[in-house]
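got a sequence here, can you build the structure:
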Amino acid sequence: MKAEVATAHALVLLATLLVAGSFIASARLASVLNPYSLTLLRFVCSVIILAPVVLMQPSLRARILPAMPRALIISFFFSAFFVCMFEALKTTTALNTAAIYTLVPLMTAIISRLVLGEKLAQSRVWIYLLGAAGACWVIFTGRQADVLSLSLNTGDLIFFGGAVLMACYAVSMKRLYRNDPMIVLVLGILLGGCFWMTIALLATGNTPDWQLLDRQAAWQMAYLVVGATIGTVYLFQRTIVVLGPSRVNAYIYLNPASVALLSIVVGDGPIPLMTLPGIAIAMLATILLQKRAQSAVPVSTPSRYTD
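Okay, the predicted model is just below:
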């Protein structure tokens, strides 16, 4: 049992690194095409890979159409988040977006309280606020004057809106889930994303222009499709069965540290030293959430989906 839990933690760490890499890859792609084209390409490629797995199994194939109306709603928030991400990275950094992304659990909790009437433990609120404080430190690079004036650049503001959309995605997923096979729902969300991005391209008069992607950009898109989309969905769904959603979601606070590490590895240069305290605070939030979730869910029942 301990080996299974340790393996699950290792897989979540891998998924966290894949997500962190998506911020860096997206930053490099943001200037190549408009965000609707990039998001549509990401979804189309993911559908091409995932659809045969579902379509070849009659029991799964029969569940696609019943799930599509709900998947369309969920996919609106999901695809809009990626549009905000690509647009934001034109004027902000991968590290800043990773830091802002750590605000998603707090936003999700607030929206769940307002929409679903869910209660939230006070201890968890304090941990979310601690993570938010770490995020603010990274975003403002420890500059107190900017924190007090809430001086955000355009990209930060856009991605803050994206974080709200991701929180809405999480709440809509919980509200609209009907025991669908997860792979069917994921395929439905990807198909819905293709629909919404096609509508967005038609409404804005843009064209896909995917031929503008050079070889390097194509590899970066392949990473987003295989690693950051399909790979993370598989890893998170596999590990959530063992660890529970709270312990898996706690790893979101490692995103700034992961982006900082990967930025050095891929040659983007060192991060500002003043961001390190904020990264450390965010990592502390992960540790505290892990301890809280572990004490709430007995290790002897790893397959439960409760907190």
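
going by C-alpha atoms from here, please, whenever you check contacts or count neighbours.
Fine.

show me what the strand or helix carrying L65 is in contact with.
Taking DSSP states H and E as the criterion, L65 maps to helix 64-88. The contact list for helix 64-88 (CA atoms under 8 Å, 6 or more residues apart in numbering) reads 26-27, 29-30, 34-36, 38-39, 97, 154-159, 161-163, 165-166, 168-169, 172-173, 176-177, 180, 184-185, 188-190, 192-193, 196-197.

then stretch 157-168?
With CA under 8 Å, 6+ apart as the criterion, stretch 157-168 contacts 77-78, 80-82, 84-85, 87-88, 97, 100-101, 103-105, 107-108, 111.

mind listing what's buried along the helix holding L65?
64, 67-68, 70-88 (16 or more other CA atoms under 10 Å).

one more, so I can put them side by side:
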Amino acid sequence: MTAQADLDPTDRHNSHARGSEKLRAHAAMLVFALMIASSFSIGGLATRYVAPTALQAIRYAIAVLVLVPVSMLAARQPVRLPKEPHRFIVLGLLMAVYMVTMFVALRFTKPVATGAVFTLMPLLSAGFAWLLMRQRTRFDVLISLILAAVGAVWVIFRGDLHALLSFNVGRGELIYFVGVTCHAIYVPLLRLFNRGEPPLVFMLWAVLATLGFIALSAVPALAAIDVAAVPWLVWAAAVYLAIATTVITFFLLQYASLRLPAPKVLAYGYLTPTFIIILEGLLGHGWAGASVFAGALVTAGGLVLMATLPD
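Sure thing, here's the model as predicted:
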């Protein structure tokens, strides 16, 4: 008799339900990575007219305006101050630091260098998940993460071995590393800080706290905006970033973080460079070479292996 046959019907049903939930969590993170990738192309167009920090503040403000009525309808009650509000202050600060350091780092280094630093995030998250929740990561899962990271680095450096070997750690990389570390802590905290609130209510307070911290750094940039001169493209981009890549991606991240280990959740970020290349090609901005897509296949292979391994 197999182990599955030894289970009673209730246990088999529960096991099947858990398996289905994990499958949906993996699918959610695929959509998450695609949406994040789209934000680079759309955000890049908008930041031609407004400063990046101002765009982030506008994006989060619109997200809050959307979330307040939606969360009230979902919870069927007025929005009230949450219990243990320090949870959301911590989450908001971590996400704000990540967002701000990403743009500050780009003043001192190139996007390709920040992309390389980004690949450290899932491994850092594995360490923080163990420190915060004693959440262990299997050795074979770590190997699949490293394999996916190697493919992602190859894609980020466009298959240029010379560019990869000449990579130097400078001020910009160190600044962004601080942000990456904050994001690596953020994902396990989504599970640790969950107290059973409706997801939209939890999201509202986390996004509101993030807005508060980002707004502090964006005040000069916001004051410099000539509203009458801002084209409609910027407002359309801000709405898309607010709804698609803030509200929806936060919901997807929260959903997956409650069902998958933190390293598996963040590993899907490795697909972002590949999705960016595909989207840029579809937009008519040119396609990458075959060697770059080979790196993308390595990343995909690592993620498929990771998804099939036990947690």
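
quick one on the thing from earlier: now the contacts of helix 64-88 of structure 1: which count as buried?
Buried members of these, counted by 16+ other CA under 10 Å: 26-27, 29-30, 34-36, 38-39, 97, 155-159, 161-163, 165-166, 168-169, 172-173, 177, 184-185, 188-190, 192-193, 196-197.

L279 of structure 2 -> structure 1?
Matched by TM-score structural alignment, L279 of structure 2 corresponds to L262 in structure 1.

contacts only, for the residue lying closest to its match once chain neighbours are set aside.
The shortest distance from L262 of structure 1 to any non-neighbouring residue, by CA to CA, 6 or more residues apart in numbering, is to G21 (6.9 Å). By CA under 8 Å, 6+ apart, the residues touching G21 of structure 1 are 228, 259, 262.

so where does G21 of structure 1 fall, helix or strand?
helix 2-29.

show me where the stretch 151-300 of structure 1 has helices.
Taking DSSP state H, counting those that start in this stretch as the test, the helices found in the stretch 151-300 of structure 1 are 154-176, 182-204, 215-222, 232-243, 245-249, 255-265, 276-296.

the first one vs structure 2 - mean distance after superposition?
Spelled out, that is helix 154-176 of structure 1. Compared with structure 2 after fitting, helix 154-176 of structure 1 has a mean deviation of 3.4 Å; criterion: mean CA distance after the TM-score superposition for structure 1.

what's the angle between that helix and helix 64-88?
160 degrees (axes from the mean of the first three to the mean of the last three CA atoms, to 10 degrees).

next one: helix 154-176 of structure 1 to chain centre, how far?
Computed by CA atoms, centre = their mean, to the nearest Å, the chain-centroid distance of helix 154-176 of structure 1 equals 9 Å.

kindly report the same for the second one.
Averaging C-alpha coordinates over helix 182-204 of structure 1 and over its chain gives two centres that are 17 Å apart (CA atoms, centre = their mean).

show me what that helix is packed against.
Judged by 3 or more CA pairs under 8 Å, 6 or more residues apart in numbering; DSSP states H and E, helix 182-204 of structure 1 is in contact with helix 35-55, helix 64-88.

which strands or helices does the helix or strand just after the first one pack on?
Pointing back at helix 35-55 of structure 1 there. Next helix or strand after helix 35-55 of structure 1 toward the C-terminus (DSSP H and E): helix 58-61. The contact analysis (3+ CA pairs under 8 Å, 6+ apart) places helix 58-61 of structure 1 against helix 35-55.

next, the mean deviation of the helix it packs on compared to structure 2.
Superposing on structure 2 and averaging over aligned pairs (mean CA distance after the TM-score superposition for structure 1), helix 35-55 of structure 1 comes out at 1.3 Å.

what range in structure 2 matches that helix?
By TM-score structural alignment, helix 35-55 of structure 1 lines up with residues 52-72 in structure 2.

in that stretch, what counts as buried?
Within stretch 52-72 of structure 2, the residues that qualify as buried by neighbour count (16+ other CA under 10 Å) are 52-64, 66-68, 71.

relative to the whole chain's centre, how far out is it?
With CA atoms, centre = their mean, you get 17 Å for stretch 52-72 of structure 2.

list the contacts of that stretch.
46-47, 78-79, 100, 103, 200-201, 204, 207-208, 210-211, 214-215, 217-219, 221-222, 238-239, 241-243, 246-247.

the match of L279 of structure 2 and G188 of structure 1, how far apart?
Using CA to CA, to the nearest Å, we find L262 of structure 1 at a distance of 32 Å from G188 of structure 1.
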